[in-house]
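S.K.: Any chance you can model this:
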Amino acid sequence: MQIEPFEIAIADEDIDDLRGRIRATRWAPATPAPAWRQGADPAWLRELATYWAEHFDWRAAERKLNQMPQFLAEVNGQTVHFVHRRGVGFERGSEHAPRPYPLVITHGWPGSFFEFRALIDQLCDPAAFGADPADAFDVVAPSLPGFAFSPAPTQPGTSAFQVADLWASLMRGLGYERFGAQGGDLGAGVSLALAAHHSQAVDGVHLNFLPSSYEPAIGAAAQPLTQAEENYLREKNEWGALEGGYAHLHATKPLTVAASLNDSPMGLAAWIGEKFRAWSDCGGDIENVFSKDELLTNISLYWFTQCIGPAMQMYWENRLQPMNFSGGQRLTPPVGFAVFPKEINHPPRSWLERTCNVVQWSEMPSGGHFAAMEKPALLAAEIRRFFRPLREKTFAARPSGR
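M.R.: Prediction:
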């Protein structure tokens, strides 16, 4: 597998073009609805536009992003961009340092590898945050195909299952024969697909979201639905009817939406920013959780790489190949799940247990859909706790190396 170091370097003319487009925005007429009731608040968007065009320093953001060790690899004919940070041992300089445990973490939409910056710090160097240094990880954080600096696939069919195949090959190419997986949003689907298709390599899977396309065994041949499961399915359908329009468009008419969002920076900011507010534990004020610089770093990644259309493609592919385990298939690797209170859905434990071997289930005190950004310390602690017995078992089975 060919691997090359990668550094972000956006051209000056692209930055100037972005600022010019923001300043030339043709604003949509406002409606009499209360702020945020019908989507992105126009007043907030105008404030964000002024900051983006006049104050946001992309070069500073770029320097911070480039502090993350990034690479490009050719994997199964697909170029994959990824962060690969090695974990810090037991004590700096100690010859008895424990081996960091390999973990692949996968983002979703409307996020990016940037989501994981603080979480990676926590996972790779736990001692720096007062945690046990024996819990250190080697973290691999790939960009999904079509996201950021991972080019879009040239052939159809790249659903969560095909991405899982890419990740398994990537981890093997990096020297990790066995590893753990973690993810939320689209990354949760990829992590479940890794457990389904690569159980010989995946020691365990930790999730902080359950894909909406996940379908376990139900019906006459399976256990009847519990009341909690019936409530969950009803709430999921109600949420989809009122809040799921974006996903329906992504999955059915992605090119139509992309034609607009790829041409308008403020349209892109509205499409992405509204979700960071609606799905986070921000109490209605998005900047209670995310600074303008954080929001605009992520949105700018989408803009400069022109990936909003390719990123939607995975919704199309996942619709054609959903997480369907209705035939009764069970996943053998153990699964941990962290339930954040402001997440967009809250499946009962029994719903996962129809397919998964759930060994850790945690009701988190705060946080939402973007847990790695909102609550990196809480999420890191859950990930450490879940993988602690798995790493001990795995390393005991192969004491001479990974």
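
S.K.: hey, let's count contacts and neighbours off CA atoms from now on
M.R.: Will do.

S.K.: and the gap between the residue nearest the centre of the chain and Cys307?
M.R.: Centroid check for the chain by CA atoms, centre = their mean gives His107 as the closest residue, at 1.7 Å. Distance from His107 to Cys307, counting by CA to CA, to the nearest Å: 14 Å.

S.K.: ok so, going back, starting from Ala278, give me the distance back to the residue nearest to the centre of the chain.
M.R.: In this structure, His107 and Ala278 are separated by 18 Å, where distance is defined by CA to CA.

S.K.: same thing with Ile120?
M.R.: In this structure, Ile120 and Ala278 are 25 Å apart, going by CA to CA.

S.K.: Check Thr158 too.
M.R.: From Thr158 to Ala278 the distance is 28 Å (CA to CA).

S.K.: Check Lys393 too.
M.R.: Look at Lys393 and Ala278: by CA to CA, they are 40 Å apart.

S.K.: Show me which of the two is the more surrounded one.
M.R.: Comparing Lys393 with Ala278 by neighbour count (other CA atoms under 10 Å), the higher total belongs to Ala278, at 22 against 12.

S.K.: quick one: contacts for Gly273?
M.R.: Taking CA atoms under 8 Å, 6 or more residues apart in numbering, we find Gly273 in contact with 40, 295.

S.K.: Is it within a helix or a strand, and which one?
M.R.: Mapping Gly273 onto the secondary structure by DSSP states H and E places it in helix 265-278.

S.K.: Would you map the helices across the stretch 101-250 of the chain?
M.R.: For the stretch 101-250 of the chain, the helices identified by DSSP state H, counting those that start in this stretch occupy 117-124, 160-173, 186-197, 227-243, 245-252, in order along the chain.

S.K.: winner for burial among those?
M.R.: The highest average neighbour count among these, using mean count of other CA atoms under 10 Å, belongs to helix 186-197 at a mean of 26.

S.K.: this one next, for a side-by-side:
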Amino acid sequence: MTIAEHRSDAGSASADIRPFHYTATDDELDDLRRRIRATRWPERETVDDSSQGVQLEVVRALADYWADQHDWRAVESRLADIPQFVTEIDGLDIHFLHIRSRHDDALPMIVTHGWPGSVIEQLKIVGPLTDPTAHGADAADAFHLVIPSLPGHGFSGKPETTGWDPIRIARAWAELMRRLGYDRYVAQGGDWGNAVTEQLALLAPPGLVGIHTNMPATIPPAIQEALDAHEPPPADLDAEERGAWDQLAFFYAHGLAYAQEMGNRPQTLYGIADSPVGLAAWMLDHDARSYDLIARVFAGGTEGLTRDDILDNVTLYWLTNTAVSSARLYWESKLAFFAPKGVTLPTGVSVFPDEIYAAPRSWATAAYPNLIHFNRLDRGGHFAAWEQPELFSQEVRATFRSLR
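M.R.: Down below sits the predicted model:
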């Protein structure tokens, strides 16, 4: 049954919450494998590193595994074991996972993914956070989880008009939590998930008592101005701040191409809607450290993510045809992505070393005046919940323990 067919069977009342299930057709999966095998390959890059982009050797290994060994049905089975729903908010179908803990006094939390992520990014934290006693933690740290798909991503609807920026998404999330009957809850996010979560905090809907982020927006105005002007770093930066400066300077110089294209011309990306290998390469070219990890994985390494993890997520984008619709979020948002937004709600910040930049404590303290948790981890990167679910779960528990 396709997504469209499922939705046509649903009730018409806009506030209805309808059960959701997705099964790709055999024809869709056969077509995917055919397209992978029919890829017209370019020549190898003329350098011995990734400075020209995603390397041919990495994508050839990915394509071989995708066509011959990846099992999408296993992903469907995992998703089928999790309660999924769709509800219409502000004229758009919003898909979400909703997993209630067996512990009645669990704290509700809405968790938002980013790009190029999806709800698949959060599957590994469902068990540790909803059933902590089965994972060596205390029942008092249990959560009820709501994990929505961003508009234009995954199984959520694709906006047909403009305006679905992080601010509007945050309003939809507040309505979703109200509709689910949660009158006291917290929120978590990284990447676009952080942008939405911070806007939710600024909206301050009744019941939201705190947030946690693994990709905080903390860059001081003077630092941002110096980066934009390609000036040298200020002389008074401490070691943490200088490390963050170096990461940001590298990202702005070498890592922004994908965001600039999606922010300016998302509709031009027809190629990644037509070629699965093109889509995979585009999604891999997100940040240097994530790419390095993925390249090692497809070379046979075992760390953080697996080949199946990576292809589960890319296949979801392919089957839902959301390459372009997800890209439009970059066009829609007019927020300064890394600038402090004035969040005053209690906030927890977890700094993973291989994130785009590791926020210094000094910047986080200034950005979040009600900082209730700050910790620098020794491993993990941009996809923290996906790469390091145990550490991520510990960080979320620690952040919200004082708000229960």
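
S.K.: sorry, back to before: report the next helix or strand after the helix holding Gly273 of structure 1 in sequence order.
M.R.: Counting by DSSP H and E, the next helix or strand C-terminal to helix 265-278 of structure 1 is helix 292-305.

S.K.: In structure 2, which residues correspond to that next one?
M.R.: The alignment of helix 292-305 of structure 1 onto structure 2 (TM-score structural alignment) spans residues 307-320.

S.K.: Could you pull out the buried residues of the matching stretch?
M.R.: By neighbour count on 16 or more other CA atoms under 10 Å, the buried set for stretch 307-320 of structure 2 is 307-320.

S.K.: Please apply the same query to stretch 53-64 of structure 2.
M.R.: Burial within stretch 53-64 of structure 2, assessed by neighbour count using 16+ other CA under 10 Å, is assigned to 53-56, 58-63.

S.K.: That stretch aligns to what range in structure 1?
M.R.: So in structure 1, the equivalent range for stretch 53-64 of structure 2 is 39-50, judged by TM-score structural alignment.

S.K.: Provide the aligned range in structure 2 for stretch 115-129 of structure 1.
M.R.: Stretch 115-129 of structure 1 lines up with residues 121-135 of structure 2 when matched by TM-score structural alignment.

S.K.: err, stretch 6-21 of structure 1, not the other one
M.R.: With TM-score structural alignment as the criterion, stretch 6-21 of structure 1 aligns to 20-35.

S.K.: Tell me if I'm right that Phe137 of structure 1 and Leu123 touch.
M.R.: Yes - here Phe137 of structure 1 lies in contact with Leu123, judged by CA atoms under 8 Å, at a distance of 5.6 Å.

S.K.: anything in contact with each of those two?
M.R.: Gly87.

S.K.: check contacts around Leu48 of structure 1.
M.R.: By CA under 8 Å, 6+ apart, Leu48 of structure 1 lies in contact with Lys292.

S.K.: pretty sure it is in a helix, no?
M.R.: Yes - when the secondary structure is assigned by DSSP: H, G, I helix; E, B strand; the rest coil, Leu48 of structure 1 falls within a helix.

S.K.: how many neighbours does Met323 of structure 1 have?
M.R.: Counted with other CA under 10 Å, residues neighbouring Met323 of structure 1 total 22.

S.K.: Return the distance of it relative to Asn231 of structure 1.
M.R.: Distance of Met323 of structure 1 to Asn231 of structure 1, given as CA to CA: 20 Å.

S.K.: Give me the distance from stretch 385-395 of structure 1 to the chain's centre.
M.R.: 23 Å (CA atoms, centre = their mean, to the nearest Å).

S.K.: The longest helix seen in structure 1 vs helix 117-124, what angle?
M.R.: Of all the segments assigned as helix in structure 1 under DSSP state H, the longest by residue count is helix 376-397. For helix 376-397 of structure 1 against helix 117-124, the angle by axes from the mean of the first three to the mean of the last three CA atoms, to 10 degrees is 40 degrees.

S.K.: Now do the buried residues in helix 376-397 of structure 1.
M.R.: The neighbour-count check on helix 376-397 of structure 1 (16+ other CA under 10 Å) flags 376-380, 382-384, 386-387, 390-391, 395 as buried.

S.K.: From Ser169 of structure 1, how far off is Gln2 of structure 1?
M.R.: Spatial separation of Gln2 of structure 1 from Ser169 of structure 1 under the definition CA to CA is 12 Å.

S.K.: on average, how far is the helix holding Gly273 of structure 1 from the matching bit in structure 2?
M.R.: Relative to structure 2, and after both are superposed, helix 265-278 of structure 1 has an average distance of 2.5 Å to its aligned residues, where the measure is mean CA distance after the TM-score superposition for structure 1.
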